[in-house]
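> this is a predicted model, with the sequence first.
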Amino acid sequence: LAVIVEKKEFENEQKNIFYVPSTLKFLQDLAKHHRNQLNIPIIGLTGSNGKTTTKEIIHAVLSQKYKVQYTFGNLNNHIGVPITLLSIKPEHEIAVIEMGANHQKEIEMLCELAQPHIGYITNFGKAHLEGFGGVEGVIKGKSELYDYLKNNKQTILVNEQDPIQVEKTNDYENKITFGAETADYQFSEFVKDNLVGLVYNENQALSKLTGNYNYTNLCAAASLGLHFDLNFAQIKMAIENYLPTNMRSQVLEKNGKTFVLDTYNANPSSMAESLKNFTNFNGAKTIIIGDMLELGEESEVEHQSILDLATSLNFDEIITVGNEFRKINATSKSYLNSKELSDYLKSNKIESMNILLKGSRGIALEEILEFID
């Protein structure tokens, strides 16, 4: 219908080519205009770890009853959020908007665009330390979602087992809570064959996800489902049928081996949780861990901490990939990139029956999967 350009020489209004000073600002303004026409609940989601998985499960749960639009893939930044908002159509009844950030004031800006009615922060971890300026900067930056919700008298979803969430929302009444005996919704965890599930009123729902950290993600989605009047049978159906396909906590079987593929992203918090969870798998275990990016001055200390943790957990084999790990790991099991490791694996076999792959997106550890027999 039209083309928007920010180079004046291309302007031709007779052909519907319109000039604006900034196409990015135009995209954001258009998205905000569209958002202001909507009259449906908007759920805003951020956090250091688990945003995308939580968003996917929330979508799966709410879709049992409603037509839900949600952030596709990782379109969660200053460009992705406007694109997601503009994809909301008249038939949609709820929207779930994931908001990512790597510096202060970014969540604040995304909230002004999305204007959420309900907000949830998955956790406050060691992610994007370089841009946020340390852990305290992460907490302040993510809490911009709380600031927006409080200022606009909207609803906050709170995990009462997270002391930071409790502290930040202690003086606020408009909350949906889970995780404590006095919470609005009370769940308990169970694990079967390394997969995590939840129990609600003696009814079980077992997911296809691994890791205790995903139990919290399930609780958040179930809480929103109950808040929006779904029954637990519907929630159970969604949880049990949700199949992760986005390289986040994926459990795969290949040639008699069990793989945990968690290669979409990594930071010190999520890496530590993944390593601890992997110790619960039965049989020999090999970990292949890639660099954690965007840690700034904390990088060497954090990589050393993870390597020390991995060593203490007594895995059968530790393989590292990336320059940051290479600096501190002088063993022969250290590779500069995924291609170098792939070349090694073409003629060398990993004997372990359980293999964890975990690293930042830039390391692309999933590329080595085809070379493991």
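Happy to help now that I have it.
> could you use CA atoms for every contact and neighbour count after this?
OK.
> next, count neighbours for Ile156.
Ile156: 26 surrounding residues under other C-alpha atoms under 10 Å.
> next, find the distance separating it from Leu27.
To Leu27, Ile156 is 28 Å away according to C-alpha to C-alpha, to the nearest Å.
> so Glu56, which state does it fall into?
Here Glu56 is recorded as helix under DSSP: H, G, I helix; E, B strand; the rest coil.
> try Lys349
Here Lys349 is coil, with the state taken from three-state DSSP.
> burial measure for it, as a count.
11.
> now do Gly44
By other C-alpha under 10 Å, neighbour count at Gly44 equals 24.
> was I right about it contacting Ile94?
No - using C-alpha atoms under 8 Å, Gly44 is not in contact with Ile94; the gap is 11.2 Å.
> helices of the stretch 1-150 of the chain, residue ranges please.
Along the stretch 1-150 of the chain, counting by DSSP state H, counting those that start in this stretch, helices occupy 23-37, 51-62, 80-86, 106-114, 129-132, 135-142, 144-151.
> looking at those, spot the one closest to Leu307.
Of all those, it is helix 129-132 that lies closest to Leu307, at 18.7 Å by C-alpha to C-alpha.
> other SSEs contacting the closest one?
The contact analysis (3 or more C-alpha pairs under 8 Å, 6 or more residues apart in numbering; DSSP states H and E) places helix 129-132 against helix 135-142.
> same thing but at 7 Å, please
The criterion is 3 or more C-alpha pairs under 7 Å, 6 or more residues apart in numbering; DSSP states H and E, and there are no helices or strands that helix 129-132 contacts.
> how far does that helix sit from the chain's center?
Averaging C-alpha positions (C-alpha atoms, centre = their mean, to the nearest Å) puts helix 129-132 17 Å from its chain's average.
> swap in stretch 215-232?
The answer for stretch 215-232 is 17 Å, by C-alpha atoms, centre = their mean.
> contact partners of that stretch?
54, 57-58, 61-62, 65, 185, 189, 196-198, 235 (C-alpha atoms under 7 Å, 6 or more residues apart in numbering).
> in it, which residues are buried?
Neighbour counts over stretch 215-232 (16 or more other C-alpha atoms under 10 Å) mark 215-226, 230, 232 as buried.
> which stretches in the stretch 101-250 of the chain count as strands?
Under the criterion DSSP state E, counting those that start in this stretch, strands of the stretch 101-250 of the chain are mapped to 118-121, 155-159, 175-178, 188-192, 195-200, 203-206, 250-254.
> and here is the other one:
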Amino acid sequence: MIQPIDFSAFSSNYSGGNQEFSEKGLIDKIEIDTRKIQSGATALFVALDGSRQNGADFAKIAHSLKVRNFILPLKAKSNVPHLDDSNILWTENPLDALQELAKANRFQFDGPVIGITGSNGKTIVKEWLAQVLGQDVKVYKSPKSYNSQIGVALSALGIQSVHQVALLEAGISKPGEMDRLKKIIEPEIGIFTNIGSAHDENFENLETKIREKCRLFANVRFLIYRKDHALVQHFLEKTFDSDRLVSWSDVPGADYTLSVKKEKKGARILMIAPDLRTYTFATAFDDPASLENIRHVIVCSMVLGLKPEKIQAGVKLLHAVDMRLTLKSGIRQCLLIDDSYNNDLAGLEIALEFMSQQRTPSGRKILILSEMVQEGNEELMAQKISGLVSHYQIDLLVGVGQLFLRYKNFFSPQCLFFSGNSEVLAGIEKLNLDRDLILVKGARKFQFEDIIRLLEAEVHETVLEINLNALRHNFNFYKTLLSPDIKIMVMVKAFAYGGGAAEIANHLQQIGADYLAVAYIDEGVYLRQKGVTLPVMVMNPDTRYLDLIQEYKLEPVIYSLRSLEGLSSLALNQSEELPIHLELDTGMRRLGMAEEDLKDLLTHLEQHPQIKIKGIFTHLAGADEAIHEEFTLTQLTRFRELSDSIMNRLPARPIRHALNSAGIVRFPDQAFDMVRLGIGLHGVEVNQLEQNKLEAVATLKTVVSQVKKVRKGESIGYGRQGRMQQDGEIAILAIGYADGYDRRFGNGNAFVMVRGKKAWTIGNICMDMCMVDVSGLQVKEGDEVILFGKGPSLQYLAAQIGAIPYELLTGIGMRVKRNYILD
């Protein structure tokens, strides 16, 4: 929901297009996705193109949902069906118009706007600053990580007159992007968090990247930065007037000195202000990244004029902010979406959209929601929440807080309302949970983490996190290598390479995959039972189970005359058309039809017209290695010749596909009609040609169960294989080879990351646990440990033991909980 805007007035002043108006258009909602449209009467639909979709193609759907205000691309004017009684702004670039609209809304706002950029910490600084400032004033902050070209525009449109200060973050991935964002945000105060390696490949060097990011701050009154970051400090101090710069550092020499004293639980920050007064701030955090972010918050709060005692009260209450939506296992076979850290309307809609994309186990969709503390008019807010609950077809709303009790009449009688967190905990049995999908979302003061702990299943402390944003990123990267008309089949066999077939398949369905492939019929049946509707190819089907193939609309692969004859005999009296995929052996020497079988194959198909070839494909034996390039090209040529000869006898053209993840990178011009994306989706580029373009999807995590002091020479673990080289400490981790952490990683053959530092294994890997040397790392029981992810990578670990990344992913045990993350 945005501040009401006169769309007709905006359009008449916008120079980048031409208008068709039938009446005055007052708008209070911006829609870029027709699936989210609740009430179109006062909405504006902006047709933004996606990687495979033209936004204008959805204008008619938006119109059917009563939308009467549109920003549409001029190039589509001849193709868009007539939209009766509509106000239309036709423009070369709808994104430009959206950003101009956002700019107009931002400049109606009189309060200070704080712009935040940098490589890391932007979102955390924004969230924590909102928590501190929100004690006294109404704060608007951009939702989650909305810092892109579209995200910043949508964020700026959310600022309303009720707000007193606005926090907007900005992120860029290439030169030229910040100029556009700066025109929207135009901050009065800027925060430059730090500089790192993200998107380095798109910038000449770090100084170039700093320069691009600093374009956001061209007109700021004050710019806050950490002086200890030498490159940032050097650039800012040579570029900006000194009276606009506000620096802080661990050591004297900056405007604010903020030194840290670690304590048993957390830390104390000792600050010397510019007037030489000293202040102390206590925090529960003690890791370097959090302490840096907190100090940015303290300095910005001081610049804004907050009293130090008020800042201390806010800092003391700061909590870990997980900006990610997390899908996890719950009690009584429920699925749980954890978004308990915060609550606002924009974030609620994002969370509900994520919820709508998940499979519902078999029960209800339940929303546990607290009242919102920064949203202004309570009655209007209750109406908006009611509209979202209805639109996203929530079966049961559990409302917590006085707002819900005051406005019960806006909600159905089936809703449950509680005054506070303790009542929910005491009344959880009233929900009668059983295989439900539950979204928990609440403002900090309601402490919904207690509800999460109650609802979360008691499981192993080791977790495999699947980052759905990274998965989407990798999927889109491979799409950029291909022509727009090339389809993508994604391999989700073997539990989607260990990541969870149903959850990943459902997400792939949302982001535009064309086909899925599994190894066996039961895998395909499972996907159908979990709500997957994409075409599913079964690579090694048992054709005796034709009833399951037909019931669940699966498409079997035929790789021999015997398998074809077996399928034909069962389908002899069937009238229903049966689609198959034909596998040809062009050199892999695994499953597949040989050339000498093709004549009999075609004769057989002519005798069984109910069997239709939907696709023809082959497997490449060495597409991932340059040494096999000649052989691979021979395979591709052979495939083209054999498939051409088959297609010349067929009445319809089947889909042809040969390239795997490695082949897409090496031979994109040989994509035929479709490609098969497998390990590349998970962030592993086996050619090692484009690895820096991919993101790690899976992160394996565990916790430290115990820390022990061990003396030099003492033995550790079974067989006494581990030996301490000096006095030190070891940590016992809650993971072993039964969880998929290979025995070969023992005795220093692998490292883990704990508190941001490497800790190498020591001793043999046990069935349920292992040990690492943490001497000098100040590790504590309960600390999080990363076994693989961004570091160490799957490729590194596989190379350490002579394995391949596939083995490590598919070997993760089923007792390891899978959590699905949307950043």
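Everything's here; your move. Everything numeric in this text was worked out from a predicted model, so none of it was measured.
> hang on, the earlier thing: quick check: the farthest pair among the contacts of stretch 215-232 of the first structure?
Lys65 and Glu189, at 24.7 Å, using C-alpha to C-alpha across the contacts of stretch 215-232 of the first structure.
> if I look at the counterpart of Asn194 of the second structure in the first structure, how far off is Asn282 of the first structure?
When the first structure is aligned by TM-score structural alignment, Asn194 of the second structure is paired with Asn123. Noted for Asn123 of the first structure: a distance of 29 Å to Asn282 of the first structure, by C-alpha to C-alpha.
> go on, Met237 of the first structure?
28 Å.
> which of those two has more neighbours?
Met237 (16 against 11).
> ok so, going back, export the helices of the stretch 1-150 of the first structure to JSON lines and tack on mean neighbour count and distance to Ala330 of the first structure?
Shown next, in JSON lines, are the helices of the stretch 1-150 of the first structure (neighbours: other C-alpha atoms under 10 Å; distance: least, C-alpha to C-alpha, whole Å):
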{"stretch": "helix 23-37", "mean neighbour count": "16", "distance to Ala330 of the first structure": "46"}
{"stretch": "helix 51-62", "mean neighbour count": "24", "distance to Ala330 of the first structure": "34"}
{"stretch": "helix 80-86", "mean neighbour count": "22", "distance to Ala330 of the first structure": "40"}
{"stretch": "helix 106-114", "mean neighbour count": "21", "distance to Ala330 of the first structure": "39"}
{"stretch": "helix 129-132", "mean neighbour count": "21", "distance to Ala330 of the first structure": "26"}
{"stretch": "helix 135-142", "mean neighbour count": "20", "distance to Ala330 of the first structure": "29"}
{"stretch": "helix 144-151", "mean neighbour count": "20", "distance to Ala330 of the first structure": "41"}
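> dump these into CSV; add distance to Ile289 of the first structure as well.
What follows is these, written out as CSV (distance: least, C-alpha to C-alpha, whole Å):
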stretch, distance to Ile289 of the first structure
helix 23-37, 36
helix 51-62, 20
helix 80-86, 29
helix 106-114, 29
helix 129-132, 19
helix 135-142, 22
helix 144-151, 32
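> ok so Thr286 of the first structure is a strand residue?
Yes - checked against three-state DSSP, Thr286 of the first structure lies within a strand.
> I figured it hits Lys358, correct?
No - contact criterion C-alpha atoms under 7 Å: Thr286 of the first structure and Lys358 do not qualify, at 11.4 Å.
> what ranges does the stretch 201-350 of the first structure have for its helices?
212-227, 232-241, 268-278, 299-312, 323-328, 338-345.
> of those helices, which is nearest Gly134 of the first structure?
Closest among the helices of the stretch 201-350 of the first structure, using C-alpha to C-alpha: helix 299-312, at 11.3 Å.
> including distance to Gln304 of the first structure, could the strands of the stretch 101-250 of the first structure go into a markdown table?
Below are the strands of the stretch 101-250 of the first structure laid out as a markdown table (distance: least, C-alpha to C-alpha, whole Å):
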| stretch | distance to Gln304 of the first structure |
| --- | --- |
| strand 118-121 | 28 |
| strand 155-159 | 30 |
| strand 175-178 | 35 |
| strand 188-192 | 31 |
| strand 195-200 | 29 |
| strand 203-206 | 35 |
| strand 250-254 | 26 |
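> which of the ones you listed sits closest to Val5 of the first structure?
Between the strands of the stretch 101-250 of the first structure, strand 118-121 lies closest to Val5 of the first structure; by C-alpha to C-alpha that is 34.3 Å.
> what is the neighbour count of Met491 of the second structure?
24.
> so which of the helices of the stretch 1-150 of the first structure gets nearest Asp316 of the first structure?
helix 51-62 (29.0 Å).
> so which bit of the first structure is the helix or strand in which His507 of the second structure is found matched to?
Per DSSP states H and E: His507 of the second structure is located in helix 501-511. Across the first structure, nothing matches helix 501-511 of the second structure (TM-score structural alignment).
> quick one on the thing from earlier: out of the helices of the stretch 201-350 of the first structure, which one sits most buried?
Stretch with highest mean neighbour count among these: helix 212-227 (a mean of 22; mean count of other C-alpha atoms under 10 Å).
> how far off centre is that one?
That offset, for helix 212-227 of the first structure, works out to 14 Å (C-alpha atoms, centre = their mean).
> so that helix versus helix 51-62, what angle?
Angle, helix 212-227 of the first structure to helix 51-62, by axes from the mean of the first three to the mean of the last three C-alpha atoms, to 10 degrees: 40 degrees.
> mean per-residue distance, helix 212-227 of the first structure to the second structure?
For helix 212-227 of the first structure, the mean deviation from the second structure after alignment is 1.1 Å (mean C-alpha distance after the TM-score superposition for the first structure).
> which residues in the second structure does that helix align to?
Using TM-score structural alignment, helix 212-227 of the first structure pairs with 288-303 in the second structure.
> Phe7 of the second structure touches Ile30, doesn't it?
No - assessed by C-alpha under 7 Å, Phe7 of the second structure is found out of contact with Ile30, at 11.0 Å.
> circling back: measure the match of Asn194 of the second structure to Val138 of the first structure for me?
10 Å.
> same deal with Asp147 of the first structure?
When Asp147 of the first structure is compared with Val138 of the first structure (using C-alpha to C-alpha), they lie 14 Å apart.
> before we move on, back to that, which stretch among the helices of the stretch 1-150 of the first structure comes nearest Gly73 of the first structure?
Using C-alpha to C-alpha, the nearest of these to Gly73 of the first structure is helix 51-62, at 7.7 Å.
> for that closest one, name the packing helices and strands.
strand 68-70, strand 94-98, helix 212-227, helix 232-241.
> JSON lines for the ones you listed, including distance to Asn255 of the first structure?
Shown next, in JSON lines, are these (distance: least, C-alpha to C-alpha, whole Å):
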{"stretch": "strand 68-70", "distance to Asn255 of the first structure": "35"}
{"stretch": "strand 94-98", "distance to Asn255 of the first structure": "36"}
{"stretch": "helix 212-227", "distance to Asn255 of the first structure": "26"}
{"stretch": "helix 232-241", "distance to Asn255 of the first structure": "24"}
